[in-house]
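The following block contains a protein sequence and its predicted model.
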Amino acid sequence: MKLHGHHHVSSLTANAERNLAFYRNILGMKLVKKTVNQDNTSNYHLFYADAKGSPGTEVTFFEIPLLAQRREGTNRIYEIGLLVSSRASLQFWLERFKAYQVEHEDIRDRNGVLVLPFQDPDGHRMSLIVDESAAPVLENGTDDVPGEHAIIGLGPATLQVRYAEPTAQVLTDVLGYTKSGHYKNGEYAVHVFQVGESGLAGEIHVEENKDLPKAREGRGSVHHIAFRVKTEEELHQWVEHIEKEGFTTSGFVDRYYFKSLYFREPNGILYELATDGPGFDIDESVEEFGKALSLPPFLEPKRKDIEAKLKPLRT
C-alpha cells in the first residue's frame, strides 16, 4: 500500500466553454474526456491532461453555471502546480501570458524552485514550476506551444489551513508521506511533504494561517485532490485502512475511468484516492479523445435526456 504522487485535481468553473478555451487553447493541455458530473448529469465534467491522458497529469473541472465567486480563507486547497522542464520554458510562458492577457505574477524563487504564478478566468490559482529532473515531453506540444515548453504534469499542491498539525498527521501517519522541509510565505510557515519517489509531482505544501476566516467554496475553488493508487486491489485495502483510522469514507466508488475512495481530513479538505486504470482509452481511442460526449455504461441509457440538458460545447 503506497501512494505514487498526485493522480488528478478537480476544481469548479462557472463556464465550460471559457474554461476549454483557456486550458486547451492557451495552456496547450489536451481535452481527454468530455463527460458529465456523475452526481449531477446536467453539468459538464471536463478532463485535461497530457497527450495520452496519463495519471498524474490530469486537471478536471466541474461546470456549475452562475456559481458565485469563492470567498478567500483557510482550510482549502490554495494553489495547484504544473510542471515544466526549464527556466526557458517559464520565460516562454511569461511572454505567452502577456500576449493573451492572462493574470500572472513575475517569475520567482519559492523554496529553491523557480515558479510563475498565474490565474485562470475563474480565478483558480496555479503556478508553473520548473522541475529540472524532468525531461520535456515533446508529444505534449501543440501548434503554438513547442513540445520543449509544454506542461509535463501536476506539481506541488498548496493547502492553506488554520491548524497545520492535524493535516500533517494525516499525511504522515495515515497516507505515508514524509516531511521533507519547510519555508516561509511572508510571515506564514509552510511545511513540505513528499511521498515515495514522486518528487515535485507528489509534493504537498501545508501553510498554516490563523488570520483568515474559513473559505467558502465557489468558482475558482479546488474541489478536491486525488492521489495515485496502482491497482483496484490496493484501493480496497486503503478503504479498510482509512476506515480503521476512524474516518468516514465514501467506500469504494466506480468512476469507470478509474476507481475511487473519498474522505475528508480534519481541516475539512476533501481527498480522493484513485487507481491508475482502466484509463481514458477504455471507451475511445487517444485520437478521438474529447471529440464526443463520453458517458460511463450506467449513464448510457440516459444519453438522450442528458444531451438535451447540456448546452452544446464548441470544441
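That came in fine, so what should we check first? Just so you know, these numbers come straight off a predicted model, no measurement behind them. Residues are numbered from 1 along each chain as shown.

from here on, contacts and neighbour counts on C-alpha atoms
Fine.

ok, which stretches of the stretch 51-200 of the chain are strands?
58-63, 76-84, 108-110, 113-119, 125-130, 153-161, 178-185, 188-194 (DSSP state E, counting those that start in this stretch).

Does the third one pack against any helices or strands, and if so which?
Applying 3 or more CA pairs under 8 Å, 6 or more residues apart in numbering; DSSP states H and E, one finds that strand 108-110 makes contact with strand 113-119.

quick one: contacts for residue 108?
By CA atoms under 8 Å, 6 or more residues apart in numbering, the contact list for residue 108 reads 114, 115, 116.

Between those residues, which sits nearest residue 156?
residue 115 (10.8 Å; CA to CA).

Pull the contacting residues for that closest one.
90, 107, 108, 109, 127, 128, 129, 130.

now do residue 33
46, 47, 48, 280, 289, 290, 293, 294.

ok, residue 296 to residue 311 distance?
As defined by CA to CA, to the nearest Å, residue 296 lies at a distance of 19 Å from residue 311.

ok, those two, which is more surrounded?
residue 296 (17 against 12; other CA atoms under 10 Å).

picking up where we left off before, looking at the contacts of residue 33, state which has the most neighbours.
Busiest of the contacts of residue 33 [other CA under 10 Å] is residue 47, holding 26 neighbours.

Wait, that one touches residue 60, no?
Yes. Between residue 47 and residue 60 there is a contact under CA atoms under 8 Å: 4.4 Å.

which one of the contacts of residue 115 has the most neighbours?
Ranking those using other CA under 10 Å puts residue 129 first, with 30 neighbours.

ok, structure two:
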Amino acid sequence: MKNNLLGIHHVTAMTDDVVRNYEFFTKVLGMRLVKKTVNQDDIHTYHTFFADDGGTAGTDMTFFDFPGQPKGKAGTNSIYRTSFRVPSDEALEYYKKRFEEFNVKHEDISEVFGNKVLRFEEEDGQLYQLISDENNTGVAAGTPWKNGPVPEQYAIYGLGPIEIHVSYYEDFLITLKQIYKMREIHKDDEFAVLEVGEGGNGGRVFLYNNQETEGVQGYGEVHHVSFRVKDDAAIEEWEARYKGMGIPNSTIIDRFYFKALYARIGHILIEISTDGPGFDTDEPYETMGESLALPPKLEPKREYIESQIRMFDTTMN
C-alpha cells in the first residue's frame, strides 16, 4: 500500500470537568490549548485540543466533555494509557518535581522497552506517562509551547506510544499487522511493540496481553486513537482498503481541521486522520484556543451552542 500510516495523529479521551482538565494540561503539563470547539457529533458538549506550540499533527491530546457521564474503569480491551514525549531523561526529573509540587499522583521513573518513563494520573483517574526521547529516533516531535509555564528544554512536545491492553493478544497483534501494516519490532508472551511510519516514540503501539477485568468506558478513559496520513488521496485509499477488506467504517468525515475515517477493530476505535488543513485554518497562531471556534457548518448555530455550553475563559494573560 502506497499511503501507509505516518505516525500517531491524536488521542481523544473523556473528562468530567473541562475547566479542571484545561487547568491541568496548560498550567501543570505545559501543553497549549490550540482549539476550543464543540463535539461535532454532539454540539452540546466541548471538544478541546491540547498540543505543541503550533498545533502540529501528532502532538494533540483531545477531550470530550460529557456532563453527567459515569466514571470509567481502567482494564483490558481498551486504550489503557497515553504517552507524551519529552526531550530527555532530565526532563522526567523536572516533571517529577513538578508533579510533587502540584500534588499530581505519580510513580517513580521506570523503564519500558529501553526508554525511561514517568507514569502519572489526572484527578479523574486518566492514566498517562511521560516518555524520554533521550535515545529516540524516528517520527519527528513538535515544538514546545513557547509561552508555556514549563521551560522549553523540558516541555512536552508530542504524543508517544499508545498503550493498548487486550485479552485476545495474539489475534489483535495479527490484525494490527494485517490491516494497518504495523511492523512488529518486539514480541514476547505478555508485551509487543509495533511501529508505523518512521517509527520511534511518535509511531509506536505498546500492546499488552491483559487477562484481567475488562475496562468500562466513561470519563477518565480514552475514547479513540488516531493515526496520521498525509492528505485526501491517502485517506481515500484507506477508505477503499477498508471496503476491500470488508471492514465496517464511518466513511470519510470532514472535521474541517482534518478529515477522519473511523473503524472499530475488536474493542478499539481507530481513526485515520489527515495532517491538514490544521488548527490555524480559522484562528491565527497568536490566539489559537482563546475563543470558541466553530467549523463553517456549525457557525449558523453559534448563538444556540453558546447558550448550551458552559463558557470559560481561555485567554492567555
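Right, received. Where do you want to start? Source: prediction; values computed, not measured.

which neighbours do residue 47 and residue 60 of the first structure share?
Counting by CA under 8 Å, 6+ apart, nothing touches both residue 47 of the first structure and residue 60.

Find the nearest non-adjacent residue to residue 229 of the first structure, please.
residue 275 (4.6 Å; CA to CA, 6 or more residues apart in numbering).

what's the answer for residue 260 of the first structure, then?
Using CA to CA, 6+ apart, the closest residue to residue 260 of the first structure is residue 274 (4.5 Å).

which element is that neighbour on?
Residue 274 of the first structure belongs to strand 270-278 when elements are defined using DSSP states H and E.

Mean per-residue distance, the following helix or strand past that strand versus the second structure.
Counting by DSSP H and E, the next helix or strand C-terminal to strand 270-278 of the first structure is helix 303-309. Superposed on the second structure, helix 303-309 of the first structure shows a mean distance to its aligned partners of 0.4 Å (mean CA distance after the TM-score superposition for the first structure).

Give me the contact list for helix 303-309 of the first structure.
By CA under 8 Å, 6+ apart, helix 303-309 of the first structure touches 41, 42, 295.

That one: which residues count as buried?
residue 306 (16 or more other CA atoms under 10 Å).

Relative to the second structure, which residues correspond to it?
Aligned using TM-score structural alignment, helix 303-309 of the first structure spans residues 302-308 in the second structure.

how far out from the middle of the chain is that stretch?
Centre-to-centre, stretch 302-308 of the second structure and its host chain are 27 Å apart (CA atoms, centre = their mean, to the nearest Å).

do the same with stretch 131-151 of the second structure
On CA atoms, centre = their mean, the centre of stretch 131-151 of the second structure falls 15 Å from the chain's centre.

what's the counterpart of residue 151 of the first structure in the second structure?
Per TM-score structural alignment, residue 151 of the first structure is aligned with residue 156.

Hmm, its match is touching residue 83, no?
No. Applying CA under 8 Å, one finds residue 156 of the second structure not in contact with residue 83, separated by 10.1 Å.

quick one: which of those two has more around it?
Using other CA under 10 Å as the criterion, residue 156 of the second structure and residue 83 rank with residue 156 on top: 30 against 24.

ok, the alignment partner in the second structure of residue 114 of the first structure to residue 77 of the second structure distance?
Counting by TM-score structural alignment, residue 114 of the first structure lines up with residue 116 in the second structure. Taking CA to CA as the measure, residue 116 of the second structure falls 25 Å from residue 77 of the second structure.

Compare those two and say which one has the larger neighbour count.
Between residue 116 of the second structure and residue 77, counting by other CA under 10 Å, residue 77 is the more crowded of the two (24 against 19).

roughly how far apart are the more buried one and residue 180 of the second structure?
Residue 77 of the second structure is 18 Å from residue 180 of the second structure, by CA to CA.

and if you look at residue 222 of the second structure?
In terms of CA to CA, residue 222 of the second structure sits 20 Å off from residue 180 of the second structure.
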